[in-house]
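>>> After the sequence you'll find the predicted model.
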Amino acid sequence: MRLPQERTPGCPFDPPPELAKLPPVSRLDFPDGHQGWLATGHEAARAVLADPRFSARQELKHSAVREEAQFGQGRPAPPGFFAMIDPPGHTRYRRLLTGQFTVRRMRLLEPRIERIAADHLDAMAAAGPPTDLVTAYALPIPSLVICELLGVPYEDHDFFQEASAKVARLDGDTALGTAQLARYLGELVRRKRAEPGDDLISGLAGDLGDVELANVAMLLLVAGHETTANMLALGAFALLENPEQRALLREADTVENAVEELMRWLSILHLGGPSRVALEDVELGGELVRKGETVALALPAVNRDPRTFADPDELRLDRAEARRHLAFGHGVHQCLGQQLARIEMRVGYARLFERFPDLRLAVPAAEVPMKTDMVVYGVKSLPVEWS
C-alpha cells in the first residue's frame, strides 16, 4: 500500500478516507521501493516519537511521499539541521535554542503580535472588501514576527517566502529553495557578526559557526512562518464553514482551546509529517518493526483516532481532550516554537472575527484553491468579504 493522499471532493478539511480504515500500524510501500510502516493510531505515533530506539536521522530514513527526502535522502543532515539528528547532537542545539523560546519570552511578544494583527486588520478595513485573507492577514503576521525574532529584514519577505515555498513543495524544487535560503542566510549571519543586534541570530553567533547558524535560522524561518500562516488561513476557512463553532470564539476561555482543536482537526502536516527509523527491532502496535525500517506518521489520522478523541471528525472548539493532539510532535523533537505559534493563532483568530463578525467567503467553498502539492496543507488563497 502507498500512502493515501486523495481527499474526498468537497471535503477540504477531512483526511483521505482510506486512512480511517487502516489499523493503528500497517505496512507501507515507499516511493523508493523501501518496505516500511505507516502509523495511524495515536498511541502508536506517540510511542514512536518518544522512544529513543526510533531515530530522526535523515540519512537513515525513507520518504513516504517522494523518492528523495527533503534535504537529501541517504546523506547526513548538514550542520545546524537539528530536526534531523538525534541526541546528543540534537541536545546541544536544543539547549541553545530553548533559552530563546521560553514561555515567558514568547508572552512578552504578545503585545507586538496584537499590534501587527491590528495594523493588518486596519489595512483590510481601509482597502475594503473583497480581499485575499492569505496575503492580507494570515501570511504577514507570522512572517513579521519571525523576521523580528531572527533579525531578518522584513523587506526581503517576498524572497524568503518564495524560497520557503520551494522547500515545502513536492515537485523537486526543494534543493533550489534550500540553496537560495542558505546563500541569503549565510550572508545575513556574516553581517550580524559584524553588526550584532537584539535578535536570535546575533544571540547565537558566539556559540555556532556560520554554516550551522545559517541552517538553524533556515529551519526556524521556514517553520516559523510557513506552518502558522497556513494554520491561520485554513483555520479561518474552517471557522467560516462552521459558524456555530465560530460563535464560541466570543468566549474568552474558549479561544485557547479553539487553537488546539483546530490544530487537531486540520493537521496541516498532511504528507511530510514526522517519520522515524528503527535502530533495532521494536514491537509497535502488535507489529514487529525491524531494524532499519522507516515508520511514517499519518498525523491527520493520528489526530482523529476514535480511541483517543470522541467523534473525531467533528470540529468542537470546546473539546476537552483537544490538547492531546500531536500536531506539534512529541518527545525530544517537539516543536520548539509551539508557544509562539499558539499566541499567533489565538490573537489571529480572535481579532479577525472581532473586527469582522460578518466575515464570509467571497467565492463558493468549492472554488477555494487548496495546497495539495505542498508538504504543509492549506489554502493558496482565501477570498473573503464583509458588509
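Perfect, thanks for sending it.
>>> Only C-alpha atoms from now on, for both contacts and neighbour counts.
Noted.
>>> roughly how far out does the host helix or strand of Arg342 sit from the chain middle?
Element membership for Arg342, per DSSP states H and E: helix 338-355. Averaging C-alpha positions (CA atoms, centre = their mean, to the nearest Å) puts helix 338-355 15 Å from its chain's average.
>>> neighbours around Thr308, how many?
As a burial measure, Thr308 scores 17 neighbours (other CA atoms under 10 Å).
>>> swap that for Asp207, please
11.
>>> Check the spacing between it and Asp29 real quick.
The spacing between Asp207 and Asp29, counted by CA to CA, to the nearest Å, is 42 Å.
>>> how about the helices in the stretch 151-300 of the chain?
Here the stretch 151-300 of the chain has its helices, by DSSP state H, counting those that start in this stretch, at 157-168, 174-194, 200-204, 210-240, 243-246, 252-266, 299-302.
>>> ranking those helices by burial, who's on top?
Mean neighbours per residue, mean count of other CA atoms under 10 Å, is largest over the helices of the stretch 151-300 of the chain for helix 299-302, with a mean of 29.
>>> thinking again about what came up before, quick one: the helix holding Arg342 to helix 210-240, angle?
With axes from the mean of the first three to the mean of the last three CA atoms, to 10 degrees as the criterion, the two stretches helix 338-355 and helix 210-240 enclose an angle of 30 degrees.
>>> Structure two is appended below for comparative analysis:
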Amino acid sequence: MSTISAPGTDAPSTEVPEFPMPRAGACPFDPPPALRSLQKQAPISRVRLWDRSTPWLVTRYEDLRALLSDPRISSDSTHPHYPHQSAGHKERRKHARTFIAMDDPEHARLRGMVTAAFSIKHVEALRPVVQRIVDGSIDAMLAGPKPADLVQAFALPVPSLVICELLGVPYADHDFFQANTKILVKRTTTPEEARTAGGRLVDYLDRLIGDKLAHPAEDLVSTLAARVAAGELSRHEAADTGVLLLIAGHETTANMIALGTLALLQHPDQLARVRESDDPKAVASAVEELLRHLNIVHGGRRRVALEDIEIGGVTIRAGDGVVLANDIANRDPAAFPDPDDLNVDRNARHHVAFGFGVHQCLGQPLARVELQVVYGTLYRRIPTLQVAADLAEIPFKHDAGVYGVYELPVTW
C-alpha cells in the first residue's frame, strides 16, 4: 500500500488499499473482510485500481443509493477518469459502447428500444417457456452420469436457452458465445484478447441482424433489425446492443443459479424452506435474499463525478472516479439486520444487486422469473441433491467480473 492525500477533505494522507480486495478463504460467499472494515471506519475512501488510479469507494447502502440516483454522477465510460475494471474491460469499451456505459439522453434512447421485451408483463408471459426449459434440463441431467457438473449440465443451459428464445439467437451456437463471454468477463483478459473476443461476438450479431432484416421473426434481434431499417439505430449500435443482451442474459443468471444452489446446500434449513414451500411468494422472497446475500456483480458499479458532491462528510470532486460497492452495501446492518445471515424469509426486495436509479438492470424481471422457476423446481424434483466435493475444492470465480463457480460437482 501507499499514501495519498484525499482531495476535498481535511484528512491527512492515508494508506490506500488495492481494489478489488481478496475474500476470506473460509467464507467464499461473503464480501472481502476489508470492505466490512471500510464500511465501519471509512465508508467513503480512496482505493487503488489496476491502472494505479485512485477512485472513491462507497460502501454504505444509503450513500450508494443516493449516488446512483444523483444526476451529477456519470456512467460514461469514455470519460478520461472512468474507473474501468481491468485493461481488457477498458479496451472492450473503446470498441463497443452500450447504453449501460452512457448517460441520458443517449442512454434513454438506446435502452428504450429494448425495454418492452423485458417488461414484467412480457416476461411473465414467458414463465411457461422458462418452466419447460428448466424441466427439460433437469430431465437431461437426471438421465446423465453422476456426479454431474451443475454448471455445465444445468446452470449454463437454462438461461442460455431462455435468452436465445427471447433474442432469436440459435442455441446451437451456445459454445461459441459462452466461450467468448468467458473471455470478456475475466479480469485477467488482455486488451488484445478482449478486442478479439468482442469482435467475434459483434460480427456474429451483425450477421444475425442481416439475416433478420431479410427474414424478420417474432424476436428481439428482429426488433433491433427493424430499428436499423427505419433509420433509428445504426447497424453497429444494434450489434453492440445484441451482444450486451446476449452476454448479460446468460452469464449473470447462470452464476446465480449455481452459486445460489451451493449456498443453499451449505444451509440445509434454508434449502428445506425453499424446497417445501408451495407459496410462489415465499420462493420469490428467497430469490431476493439470495441476490442480496451473494452479489454476483462484485466489482462495484463504476461512475465518474461531473460536479463536486458532498456526501458522508467527504467531497467527491468533479472528475473523480467512483466505485459503488453493492456487495458490501447489501450487507450494511443499517439496511439489513443481521446482514451476514442467509434468511430466505427476510424481506430483502430493497437490495441493490441490480443497481439503483436509471441504470438499474434492464433484465431484472427476466432474471427474477428464471430464478423463481429454478429455485422452485430443482430442489423439489431432486430432493437428495448434494455437493459431490468439499467446499475447499470448489473453484470460485475470484478472477472474474461476475462471481460464481467454474464447476459444481453434484450428485443425488
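It's in. This structure is a prediction, so every number in the text was calculated from the model and none was measured.
>>> Tell me how far the residue positioned nearest the centre of the first structure lies from Ala163 of the first structure.
In the first structure, the residue lying closest to the centroid (CA atoms, centre = their mean) is Thr227, at 3.6 Å. For Thr227 of the first structure, the distance to Ala163 of the first structure (CA to CA) stands at 14 Å.
>>> For whatever residue of the second structure lines up with Leu181 of the first structure, which residues are in contact?
The equivalent of Leu181 of the first structure in the second structure is Leu201 (alignment by TM-score structural alignment). When the contact criterion is CA atoms under 8 Å, 6 or more residues apart in numbering, the partners of Leu201 of the second structure are 177, 180, 243.
>>> try it again with 10 Å
The neighbours of Leu201 of the second structure, taking CA atoms under 10 Å, 6 or more residues apart in numbering as the test, are 176-177, 180-181, 207, 239-240, 242-244, 246-247.
>>> again, but for Ala163 of the first structure
Neighbouring residues of Ala163 of the first structure by CA under 10 Å, 6+ apart: 157, 173-181, 222.
>>> Just put those residues in JSON lines and tack on distance to Arg92 of the first structure.
Supplementary listing: these in JSON lines, determined by distance: CA to CA, whole Å:
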{"residue": "His157", "distance to Arg92 of the first structure": "30"}
{"residue": "Asp173", "distance to Arg92 of the first structure": "30"}
{"residue": "Thr174", "distance to Arg92 of the first structure": "27"}
{"residue": "Ala175", "distance to Arg92 of the first structure": "26"}
{"residue": "Leu176", "distance to Arg92 of the first structure": "28"}
{"residue": "Gly177", "distance to Arg92 of the first structure": "27"}
{"residue": "Thr178", "distance to Arg92 of the first structure": "23"}
{"residue": "Ala179", "distance to Arg92 of the first structure": "25"}
{"residue": "Gln180", "distance to Arg92 of the first structure": "26"}
{"residue": "Leu181", "distance to Arg92 of the first structure": "23"}
{"residue": "Val222", "distance to Arg92 of the first structure": "21"}
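>>> Closest one of these to Glu385 of the first structure?
His157 (25.8 Å; CA to CA).
>>> what's the neighbour count on the aligned residue in the first structure for Val114 of the second structure?
By TM-score structural alignment, Val114 of the second structure lines up with Leu97 in the first structure. Neighbouring residues of Leu97 of the first structure were enumerated by other CA under 10 Å; the total is 17.
>>> Quick check: Leu97 of the first structure vs Pro369 of the first structure, distance?
Leu97 of the first structure sits 36 Å away from Pro369 of the first structure when distances are taken as CA to CA.
>>> quick one on the thing from earlier: average gap between the helix holding Arg342 of the first structure and the second structure?
Mean deviation of helix 338-355 of the first structure relative to the second structure after superposition (mean CA distance after the TM-score superposition for the first structure): 0.6 Å.
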